[in-house]
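Visitor: need a structure here:
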Amino acid sequence: MAQILAPSTQWQMRISKSSPNATPITSNMWSSLLWKQNKKVSPTSSAKFRVLAIKSDNSTINRLEGLLNLDITPFTDKIIAEYIWIGGTGIDVRSKSRTISKPVEDPSELPKWNYDGSSTGQAPGDDSEVILYPQAIFKDPFRGGNNILVICDSYTPQGEPIPTNKRHRAAEIFSNPKVQAEVPWYGIEQEYTLLQTNVKWPLGWPVGGYPGPQGPYYCSAGADKSFGRDISDAHYKACLYAGINISGTNGEVMPGQWEYQVGPSVGIEAGDHIWASRYILERITEQAGVVLSLDPKPIEGDWNGAGCHTNYSTKSMREDGGFEVIKKAILNLSLRHKDHISAYGEGNERRLTGKHETASINTFSWGVANRGCSIRVGRDTEKNGKGKSSTIMARPLYSGSR
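Guide: The predicted model follows:
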């Protein structure tokens, strides 16, 4: 099982294995490094003892953790804001840090910023400046304190949304009074795969080989069935700390694969929360030395893919007679199936095959409690004639959801 790698809370002395003369550091050797002060010796500092740090090519002392965990709030009002945006592929997240003079509570209090769009595939080199507009704020689980994560979208210097800025149009739709009156709820189920760093093979799989067939791994426990639980749990807590409306998590059908759910959220908030959660997951897997993959079908063959299923409902669907409203919405979706498929992201033709609990990418279908349909309606919705949600196979909220 992968573990989150963090520096020890104590200083560490590491001896290179390649050195033939290296010997373990014993307690006696450490005590010889501590020079206790006594009354006969004039103190050179207010400390009770001094540590003599050995410097050599074969040893290092790790002091990073103390600095990374440094609480700066007693010493300054300044905070660190991590500006986050979606890159040119529509699925990659980028970020950079900025010092802000004091804590903020609303994105409108933050300044706009810029980045080099030619380095993210979003602008030509001869006119590369792209402007970041802060849109949503979350607490920073990595830096703590008053530091924040800031979800941004991207514009030209003239104030026009760049082509990959899908959030701008989504925000326009959600701000429409008719849409607001329907109070659209979203619940997003993000599946992902954890890969070993050097070989890009799923976590827990033998290198170049395969585990046993699918079956024992879904929602499982045990070292031979569950791989990466610490990453999933770390992500869960980090999202709750950040203020993301994460509602659950579970191990998925393919070993090394996990899922978490964000929502129910209203309107554009759902998109901001899912993108912030993806960024946090990228940072946690970075620290763990594991590669995060949102690829729809990371392993070919008799293995489940990874989707981003979206549960959706409106006020009319949740009221009496709502099942008829749901069926009308399903009909409207069926008439634009190809348009929607083109917006779901690249690679879904490898996942939506009609096998492994998916519908065929070429055929629209719906059913009650049928996991092999494009849209699945819950049993309770059918029974009650209304419902809180219906599940769409891969509906993106804004930009390139998988």
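
Visitor: going forward, measure contacts between C-alpha atoms and count neighbours the same way
Guide: Noted.

Visitor: what about the strands in the stretch 101-250 of the chain?
Guide: 113-116, 129-139, 148-155, 185-196, 246-251 (DSSP state E, counting those that start in this stretch).

Visitor: Show me what the third one is packed up against.
Guide: For strand 148-155, the elements it packs on are strand 79-86, strand 129-139, helix 268-288, judged by 3 or more C-alpha pairs under 8 Å, 6 or more residues apart in numbering; DSSP states H and E.

Visitor: Could you dump the strands of the stretch 101-250 of the chain into TSV and include distance to residue 371 and mean neighbour count?
Guide: Putting the strands of the stretch 101-250 of the chain into TSV (distance: least, C-alpha to C-alpha, whole Å; neighbours: other C-alpha atoms under 10 Å) gives the following:
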stretch	distance to residue 371	mean neighbour count
strand 113-116	42	16
strand 129-139	34	21
strand 148-155	33	25
strand 185-196	14	24
strand 246-251	17	19
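
Visitor: Out of these, flag the one nearest residue 358.
Guide: Evaluated over the strands of the stretch 101-250 of the chain, closeness to residue 358 peaks at strand 185-196, with 13.8 Å, by C-alpha to C-alpha.

Visitor: sorry, back to before: the helices and strands packed on strand 148-155 into JSON lines, with extra columns for distance to residue 99?
Guide: Rendered in JSON lines, the data for the helices and strands packed on strand 148-155 read as follows (distance: least, C-alpha to C-alpha, whole Å):
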{"stretch": "strand 79-86", "distance to residue 99": "5"}
{"stretch": "strand 129-139", "distance to residue 99": "14"}
{"stretch": "helix 268-288", "distance to residue 99": "20"}
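
Visitor: between these, which gets nearest to residue 122?
Guide: strand 129-139 (8.1 Å).

Visitor: which other residues reach the closest one?
Guide: Contacts with strand 129-139, where a contact means C-alpha atoms under 8 Å, 6 or more residues apart in numbering, come from 83, 85, 105-108, 110-118, 123, 146-157, 241-244, 272, 276.

Visitor: one more to line up against the first:
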Amino acid sequence: MAQILAPSAQWQMRLPKGSIEASSFTPKMWKPLVLKQNKKGAIRSSAKFRVFALQSSDGTINRVEQLLNLDVTPYTDKIIAEYIWIGGTGIDVRSKSRTISKPVEHPSELPKWNYDGSSTGQAPGEDSEVILYPQAIFKDPFRGGNNILVICDTYTPAGEPIPTNKRARAAEIFSHTKVVSEVPWFGIEQEYTLLQTNVKWPLGWPVGGYPGPQGPYYCGAGADKSFGRDISDAHYKACLYAGINISGTNGEVMPGQWEFQVGPSVGIEAGDHIWCARYLLERITEQAGVVLTLDPKPIEGDWNGAGCHTNYSTKSMREDGGFEVIKKAIHNLSLRHKEHISAYGEGNERRLTGKHETASIDSFSWGVANRGCSIRVGRETEKNGKGYLEDRRPASNMDPYVVTGLLAETTILWEP
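Guide: The predicted model follows:
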């Protein structure tokens, strides 16, 4: 007996007639599929999965769906905590589960844990233990109940941050007195691309071919323009349930590409929320049978890349006379352009070409309402004389701890 998690029709890859994949499924094989539906629309748990179960020869049906939806709250005080951390590439998310004796409200109530760093590229085999420090808690939309997701950072047994732990340095910056007093706000626009599983080609694109040119896809609607809306919507709701400060979502310029926005978030919270949102997206695409990529230029040629535009302001920028503070901040950013670019994501040179709504990676520029600049200032900010700036340089695979920390450091702490 086997069981299949069934995505919506939009998540299923359309295969050309006569292909090996298509011919391997026959009407006879699909006949035993039975859809298990909730009786009378009742919802017993906040986490629900639609499961197709294959019926075996003796007529029994796989009951995995019932266990997935099982609410254990009436029977035990214990909860499941999913410890999440960033792996050795600096962009991969890892996680594992443990039982906690009772519900918790703050990360300090959770125990530290460890994992095999030699298996994630973060420690040698002869000294492989890496320690997880719980730092932020979110509700678990997959398990529901009192179960939680725990964002952690990583340390040696001696208590030193390991090299891939970028949160520790960001936390130092955001705890500085001058930075705290400026109450830095961030609004991060995370772009991502959905790929078909076996061919690693964008969702909705003909295998080995191309759709029509860009134009109708951005914020578009329709089966020939919007590919992956179910995933975007599922992710949106999962973020709201988890307590992530998600503020919106939209289809992007390249078909199969989407964006969600998180913020405004203060200080280190911005990085925690983006990383948790990325984890949720990985889990949802896993269930949908779709591959998520944060590559800044997934398809070469006349197609938009994927960025992670970062909107930023300080208390001084948001108050009267703030536009002058913004100009000073932009001046500082221009002087540290190379340092920022080197920390803004792997492969960003393939995206920042001066085309497709980007500035050249080799030069710094800024302008009002100009999406071809390194830094964009909105019309409202210019008109009101206060507001925020948008750093359009970060790639989709940037580390939000690095980018937010560097912006605060360069504009508040660093003096040319």
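
Visitor: TM between them?
Guide: Once the chains are overlaid, their TM-score stands at 0.86 when taken by TM-score structural alignment, normalised by the length of the first structure; 364 aligned residues with a C-alpha RMSD of 2.3 Å.

Visitor: quick revisit: out of the strands of the stretch 101-250 of the first structure, nearest to residue 261 of the first structure?
Guide: With C-alpha to C-alpha as the measure, strand 185-196 is the member of the strands of the stretch 101-250 of the first structure nearest residue 261 of the first structure (4.4 Å).

Visitor: In the second structure, point out the residues matching the closest one.
Guide: Strand 185-196 of the first structure corresponds to residues 185-196 of the second structure when matched by TM-score structural alignment.

Visitor: chain center to that stretch, what's the gap?
Guide: Stretch 185-196 of the second structure sits 6 Å away from the centroid of its parent chain (C-alpha atoms, centre = their mean, to the nearest Å).

Visitor: of all the helices and strands packed on strand 148-155 of the first structure, which lies closest to residue 354 of the first structure?
Guide: Checking those against residue 354 of the first structure by C-alpha to C-alpha gives helix 268-288 as the closest, at 26.7 Å.

Visitor: The closest one packs against which elements?
Guide: For helix 268-288 of the first structure, the packing partners by 3+ C-alpha pairs under 8 Å, 6+ apart come out as strand 148-155, helix 166-174, strand 185-196, helix 229-242, strand 257-266, strand 290-293.

Visitor: JSON lines please, covering these and showing distance to residue 1 of the first structure.
Guide: Supplementary listing: these in JSON lines, determined by distance: least, C-alpha to C-alpha, whole Å:
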{"stretch": "strand 148-155", "distance to residue 1 of the first structure": "29"}
{"stretch": "helix 166-174", "distance to residue 1 of the first structure": "37"}
{"stretch": "strand 185-196", "distance to residue 1 of the first structure": "11"}
{"stretch": "helix 229-242", "distance to residue 1 of the first structure": "7"}
{"stretch": "strand 257-266", "distance to residue 1 of the first structure": "12"}
{"stretch": "strand 290-293", "distance to residue 1 of the first structure": "11"}
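
Visitor: which one of those lies closest to residue 222 of the first structure?
Guide: Ranking those by distance to residue 222 of the first structure, with C-alpha to C-alpha as the measure, places helix 229-242 first at 10.0 Å.

Visitor: The closest one vs the second structure, average distance?
Guide: Between helix 229-242 of the first structure and its aligned stretch in the second structure, the superposed structures give an average distance of 0.2 Å (mean C-alpha distance after the TM-score superposition for the first structure).

Visitor: Would you pull up how far that helix lies from the middle of the chain?
Guide: Helix 229-242 of the first structure has its C-alpha centroid displaced from the chain centroid by 10 Å (C-alpha atoms, centre = their mean).

Visitor: just the angle between it and strand 185-196, please?
Guide: In this structure, helix 229-242 of the first structure runs at an angle of 140 degrees to strand 185-196, with axes from the mean of the first three to the mean of the last three C-alpha atoms, to 10 degrees as the basis.

Visitor: The second structure: matching residues for helix 229-242 of the first structure?
Guide: Aligned using TM-score structural alignment, helix 229-242 of the first structure spans residues 229-242 in the second structure.

Visitor: got the buried residues for the matching stretch?
Guide: If you call a residue buried by 16 or more other C-alpha atoms under 10 Å, then stretch 229-242 of the second structure has these buried ones: 229-232, 235-236, 238-239, 241-242.

Visitor: Then stretch 349-362 of the first structure?
Guide: For stretch 349-362 of the first structure, the neighbour count (16+ other C-alpha under 10 Å) marks 350-353, 358-361 as buried.

Visitor: and what of stretch 64-81 of the first structure?
Guide: Neighbour-count burial for stretch 64-81 of the first structure, counted by 16+ other C-alpha under 10 Å, picks out 79-81.

Visitor: and what of stretch 295-313 of the second structure?
Guide: Neighbour-count burial for stretch 295-313 of the second structure [16+ other C-alpha under 10 Å]: 295-298, 303-313.

Visitor: need the contact list for residue 102 of the second structure.
Guide: 77-79.
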